[in-house]
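**Student:** Dropping the sequence and predicted coords here.
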Amino acid sequence: MLSDRVKQISIEESNNVQNEKIYSVEYHPEYKPTGVMKHLAKVWDTFGKEPQERKLLLKLDAFLLLYGILAYIVKTLDTSNISNAYVSGMKEDLNIIGNEYNYMTTAFTIGYMAGAIPAQIVMNRVRPSIFIPCCTIFWTAFAMAMAGAKSPTLIYVSRAFIGLAEAGLFPSISWMIGSWYMPSELAKRMITFELANQMAAMFSGYIQAGLYSSMNGVGGLSGWRWLFIIDGVISIPVGIFGVFALPDFPANTRAVYLNQKDRDMALLRVARAGRKPPKKLGWRGFVNIFMSWKMYSFMLAFSTPALNNATGYFNLWLKSLKKYSVEEINIIPTGGNAVSIVYGLFFSWLSDATGLRWQLILVSVLPPLVGCIMLSIWNIEFGAKMAAFFLLYAGSTSQPMTLVWGTEVLQESTEVRGMSVAFADTITNAFIAWLPIVIFPTVKAPHYSVGYQVTAGLIGLQIIGVFNFLAWSKWEQRKRGMVFNEFGLAVLPDDLHVIVGSDEESYYGEIESESVNEKKASTVVRTTEA
């Protein structure tokens, strides 16, 4: 059996080169939490880890995950505040007519499309800990500039540059989360990160409601103008924090809060999972990614959840009823964001506990499908219609769940993972640039019968996409003779790492050609035949 205390770790690359370095770290693979830690582990898995691993996860949660949440919140605030501003006086102040509101959304989308893939190329050469904070400060400047708008033109320009700068955030943070966390930890972190989108939508509603009632007219500025200013003030410290918080990747981290033992533990963890370190991507590698099935099959499964998101029109229906105040119109939809958060956290815990990925994705899309069908009918009771809008918010869970699943299926290449998410994001926004204008035209508000019918159809397409990605991944595994490691992840036989204790036993069998130093209790991570 495995030794209780590990003092040496030797990591061998999957290309069969000789060991490069001996890493010193404590590791207790059979550790089981007791006392308070045992109970805390039921809520957050970090507390159930052995001491050295727990220290690493606490630091990653406190810096990488926290920064991801904060950055996504300010990103969403700087993106979604346009909706709150529109229903809080901007429409009247700027004399916005026809589809000009949709054009503002489209301007952002065009900028985002232009920036997503180039951002991944840049981050293949420039550390995310440098690139992402710079982008944060850049988009913040344009978000604050919208406070001075005298016509829709400045809004269009600012929104385009905000989209350009924000394009790299989501792929890069999900890229790093997928590089540091293990399968049993991944869904909780990824969904917590992406649920920051819902948190921000809630905060935006509360902030706008508070600004409208307390600062409308202060300094000669309308409440919606103060919203842009306050959002910018919040964003700047987050950008600065990112320089210190982002650890880049386990193989090249220089985070000041990670000591050598933390870094060694991280390398051991990713070796066990079978993940490869990032590498420079040349032109041929770039072309090979685009020639592979992986990017396109993942795109179909990942992009459709964003396209079938119809929650943004809830406040327009509330406003059309002419029975709610501006504050209530901003606050009521935050209940849907709360539904999304609870629903997402439940599925993330369930997914990590059971190891089920694609199965739970299919279950998670059922509530928004029911909501779309109800709103397609439209002429239903007021309470049923309100419930239908809230059901739509449950749909936000399926996209991060798909991202977790894709991270594991595509774990063989860090570059494929990052580029696939960026490509899927680009295609998603290519459709978002025109699809809402067609199926949710502002002039038809609030009754979008066609829009909700199309959205229901897109959920059906998402289900097809899940089965398509599953079929392609199974085909790849059979074709390449892949095997499953201790975490249930498919890897090549040469990439199957084992941990050998001082008695030369391992999870997968004995090492036949290499011997372990008998004088020391050691853990050796090597490649071995399945």
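**Tutor:** Arrived safely.
**Student:** use CA for all of it now, contacts and neighbours both
**Tutor:** Fine.
**Student:** Would you mark the buried spots in the biggest helix by length in the chain?
**Tutor:** The longest helix of the chain (DSSP state H) is helix 449-479. Going by neighbour count (16 or more other CA atoms under 10 Å), the buried part of helix 449-479 is 449, 451-456, 458-459, 461-463, 465-470, 473, 477.
**Student:** Now do the helix or strand hosting residue 373 against helix 449-479: the angle between them, please.
**Tutor:** Following DSSP states H and E, one finds residue 373 within helix 366-377. Going by axes from the mean of the first three to the mean of the last three CA atoms, to 10 degrees, helix 366-377 is angled at 150 degrees with respect to helix 449-479.
**Student:** Now tell me what touches the helix or strand following helix 366-377 from outside.
**Tutor:** The helix or strand immediately downstream of helix 366-377 is helix 382-392, counting by DSSP H and E. By CA atoms under 8 Å, 6 or more residues apart in numbering, the list of residues contacting helix 382-392 from outside reads 309-311, 314, 335-336, 339, 367-372, 374-375, 378.
**Student:** rerun that using 10 Å as the cut-off
**Tutor:** 308-314, 317-318, 333-340, 365-375, 377-381 (CA atoms under 10 Å, 6 or more residues apart in numbering).
**Student:** What is the subsequent helix or strand relative to it?
**Tutor:** helix 398-409.
**Student:** packing partners for that following helix?
**Tutor:** Other helices and strands packing on helix 398-409, by 3 or more CA pairs under 10 Å, 6 or more residues apart in numbering; DSSP states H and E, are helix 169-180, helix 183-194, helix 293-307, helix 334-354, helix 358-364, helix 414-432, helix 449-479, strand 490-491.
**Student:** to the chain's geometric centre, what's the distance from the first one?
**Tutor:** Chain-centre distance of helix 169-180: 7 Å, with CA atoms, centre = their mean, to the nearest Å.
**Student:** Which residue is the nearest non-sequential neighbour of residue 147?
**Tutor:** Excluding the flanking residues, the one nearest residue 147 by CA to CA, 6 or more residues apart in numbering is residue 225, at 4.4 Å.
**Student:** Run a quick neighbour tally on that neighbour.
**Tutor:** Neighbourhood size, residue 225 [other CA atoms under 10 Å]: 25.
**Student:** Put this next to the previous one:
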Amino acid sequence: MDATQHGLIASKHPIAAQTQPSSEDVVDEQSNRESMRAIEKRLVRKLDLTLMPMLWLLYMLKNLDKYNISQAKLSSLEDDLGMHGTQYNTVVAMATVGYIPMMIPSNMLITRVRPSLYLSTFATLWSIIATTMAACKTYSHMAGTRFLLGLFEAPFSPGALWLMSCWYTKQELGLRVAVMHSGSIMASSFAGLIAAGVYSKLEGHRGLGGWRWLFIIEGTVSLGAALVSFFFLLDTPKTTTGAVRWVFSEEERQLAVERIEQDQVSNQKSNQSVWYGLQLAIQDPRVWVLSLIACTQGSTTGYASFYPAMVEGMHIGGTVVTLLCTVPPSMLSAVVQLVVAWLSDRFRDRSAPIAASMVLMIIGLAVDMGTSRSAIRYFASFLYITGSDAVFSIPRAWVATAASQTSEERSCAAAIVEVMSALSYIWSPYFFRNEDAPRYRPGMIILIVFAVACIFCAGLMRWILWRDNRKMLARYQGTGPMPVLHIL
């Protein structure tokens, strides 16, 4: 480089040319960075040891209370309540019907109250309702009670997702959402074990059907956990209330606020109105594509309330053996879901894991329909259950970062995704009709159609975010700092 060139560069950066940082300054800066990294690791570790276990436990018990209806079907539920035709399907769907009117208003409200008290209150209410289901005498009683169960459970999932997005960054969130959802998968596993134990010991005890004892026991356990959560759930990092005050130091809390602000995609808005956040969410096409991903994935789980009956049709053993055989596929899917979520975070890719998991599900369904051998059909269930469950957490983590122009939009977007997902749990039970038992081939074909639709929607979302990233890069070109981009 000649002197003229050197002079031109120096003229652009006169301060840098005159005062070079000393070695002591460099050492101090490096020491500060290492200190901040240590504080951040401690912060995340505390979150993983306080917030996540409580959310996991409540989410597991919520799903245990919601889906124990499938184990009740193997007891005397239908005979005791005089159900026939598609009435069982309707009872299954009614809990999800209760979700729909509650989710969006709830997630608008949660941004203005203490999340710890809000979520714990609703956990207490759904636990009480879950316990009283044991007292139902007719089909209409059970349908109405299941509606109330869904109504009180509705705030938890979108509210928990929003609360996690207030603490965890994009590269941390996918795995944590998967960890929370593993509670649902573990509920499916524990449900079979608990039901097997209850039915073997308490069926007919004190003149009550085994399904009534099942509801009493599981509802009571949920109530105990809900009361404990009042003391251990966290509020947002911008507050110093409740558990936040004694879990985190002021330095950790401030760092929690700063790192979430720095992690937001470079398209932030300054208007913090709840109604403006709802408007942004409704007008954002990314929210609706993510909703379609969640809805089509949810539709692929239509087998869930019928899986015990499907295993029973394989003639592997009696009721207790059937219930025990429902456990291993759920256990495997819990592990695979965590691995898929970790890979999604690690490689910053959401669409590819969705597509791969849905392909696995399609293979499992095809194998099941292509053979009559019980052992092969049981093996195939590992494939389609694992493939379906592995996808669940990804669109939830995706929406927390792809639709986050304000915290309020992020909250409303999460609720919209959950509402659209809830729709799938209303119609999916009707895919499996009693007259199609025990193979349920028409229902399996419908699941394949939804799996293909989920793959298409994931590809569409990837293209939309790739286009948005190009626009942001063009807008920031030549301005110095690089924008924070969407994860594809």
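**Tutor:** Arrived safely. Fair warning: this is a prediction, and the values are worked out from it, not measured in the lab.
**Student:** Could you get me the TM-score between them?
**Tutor:** Here the TM-score for the pair of chains, by TM-score structural alignment, normalised by the length of structure 2, is 0.85; 453 aligned residues with a CA RMSD of 2.7 Å.
**Student:** average gap between the longest helix of structure 1 and structure 2?
**Tutor:** In the superposition with structure 2, the average deviation recorded for helix 449-479 of structure 1 is 1.5 Å (mean CA distance after the TM-score superposition for structure 1).
**Student:** Check which element follows that helix along the chain.
**Tutor:** Following helix 449-479 of structure 1 in sequence order, the next helix or strand is strand 483-484 (DSSP H and E).
**Student:** Can you find the partner of residue 295 of structure 1 in structure 2?
**Tutor:** Using TM-score structural alignment, the partner of residue 295 of structure 1 in structure 2 is residue 287.
**Student:** Likewise for residue 342 of structure 1?
**Tutor:** Residue 342 of structure 1 maps onto residue 335 in structure 2, by TM-score structural alignment.
**Student:** pretty sure its match contacts residue 390?
**Tutor:** Yes: judged on CA atoms under 10 Å, residue 335 of structure 2 makes contact with residue 390 at a distance of 9.0 Å.
**Student:** So the two - more neighbours on which side?
**Tutor:** residue 390 (30 against 16).
**Student:** Spatially nearest residue to the more buried one (excluding sequence neighbours)?
**Tutor:** Nearest non-adjacent residue to residue 390 of structure 2 (CA to CA, 6+ apart): residue 337, at 4.2 Å.
**Student:** Any idea how many residues pack against that neighbour?
**Tutor:** Residue 337 of structure 2: 27 neighbours (other CA under 10 Å).
**Student:** Over to residue 59 of structure 1?
**Tutor:** Residue 59 of structure 1 has 16 nearby residues by other CA under 10 Å.
**Student:** Determine which residue in structure 2 is aligned with it, please.
**Tutor:** By TM-score structural alignment, residue 59 of structure 1 lines up with residue 46.
**Student:** Also residue 102 of structure 1?
**Tutor:** Checking TM-score structural alignment: residue 102 of structure 1 goes with residue 89.
**Student:** Which helix or which strand is home to that match?
**Tutor:** helix 87-109.
**Student:** mean shift of that helix relative to structure 1?
**Tutor:** With mean CA distance after the TM-score superposition for structure 1, helix 87-109 of structure 2 averages 1.2 Å from its match.
**Student:** Tell me how far that helix lies from the chain's centre.
**Tutor:** On CA atoms, centre = their mean, the centre of helix 87-109 of structure 2 falls 16 Å from the chain's centre.
**Student:** Assess the claim that the residue nearest to residue 390 of structure 2 and residue 184 are in contact.
**Tutor:** No: applying CA under 10 Å as the test, residue 337 of structure 2 and residue 184 come out as separate, 11.4 Å apart.
**Student:** Give the residues shared as contacts by these two.
**Tutor:** Counting by CA under 10 Å, 6+ apart, the shared contacts of residue 337 of structure 2 and residue 184 are 178, 389.
**Student:** just to revisit the earlier point, quick one: list the elements packing against the longest helix of structure 1.
**Tutor:** Short answer (3+ CA pairs under 10 Å, 6+ apart): helix 449-479 of structure 1 packs on helix 293-307, helix 358-364, helix 366-377, helix 398-409, helix 435-439, strand 490-491.
**Student:** which one of the ones you listed lies closest to residue 278 of structure 1?
**Tutor:** helix 398-409 (14.0 Å; CA to CA).
**Student:** since we're on residue 362 of structure 2, how many residues are nearby?
**Tutor:** Count around residue 362 of structure 2 with other CA under 10 Å applied: 24.
**Student:** check contacts around the nearest residue to it once chain neighbours are set aside.
**Tutor:** With sequence-adjacent residues excluded and distances taken as CA to CA, 6+ apart, residue 362 of structure 2 is closest to residue 448, at 5.7 Å. Residues near residue 448 of structure 2 by CA under 10 Å, 6+ apart: 299, 300, 358, 359, 361, 362, 363, 364, 365, 366, 384, 454.
**Student:** Please identify the residue in structure 1 that aligns with the last one.
**Tutor:** Spelled out, it's residue 454 of structure 2. Match for residue 454 of structure 2 (TM-score structural alignment): residue 462.
**Student:** Roughly how far does its match sit from residue 108 of structure 1?
**Tutor:** The gap separating residue 462 of structure 1 from residue 108 of structure 1 is 24 Å, by CA to CA, to the nearest Å.
**Student:** And residue 292 of structure 1, by the same measure?
**Tutor:** Distance, residue 292 of structure 1 to residue 108 of structure 1, by CA to CA: 29 Å.
**Student:** Tell me who's in contact with residue 213 of structure 2.
**Tutor:** Residue 213 of structure 2 makes contacts with 72, 131, 134, 195, 198, 199, 202, 203, 204, 205, 219, as judged by CA under 10 Å, 6+ apart.
**Student:** now swap in residue 431 of structure 1 and tell me
**Tutor:** Counting by CA under 10 Å, 6+ apart, residue 431 of structure 1 touches 106, 109, 303, 304, 306, 307.
**Student:** Let's see if you can find the most crowded of those residues.
**Tutor:** Within those, most neighbours by other CA under 10 Å means residue 109, with 27 neighbours.
**Student:** Touching, it and residue 165? I think so.
**Tutor:** No: with contact defined as CA under 10 Å, residue 109 of structure 1 does not count as touching residue 165 (11.4 Å).
**Student:** Quickly list what's touching both of the two.
**Tutor:** Common neighbours of residue 109 of structure 1 and residue 165 (CA under 10 Å, 6+ apart) are 115, 159.
**Student:** Can you tell me how far the aligned partner of residue 445 of structure 1 in structure 2 is from residue 312 of structure 2?
**Tutor:** For residue 445 of structure 1, the aligned residue in structure 2 is residue 437 (criterion: TM-score structural alignment). Distance of residue 437 of structure 2 to residue 312 of structure 2, computed by CA to CA: 10 Å.
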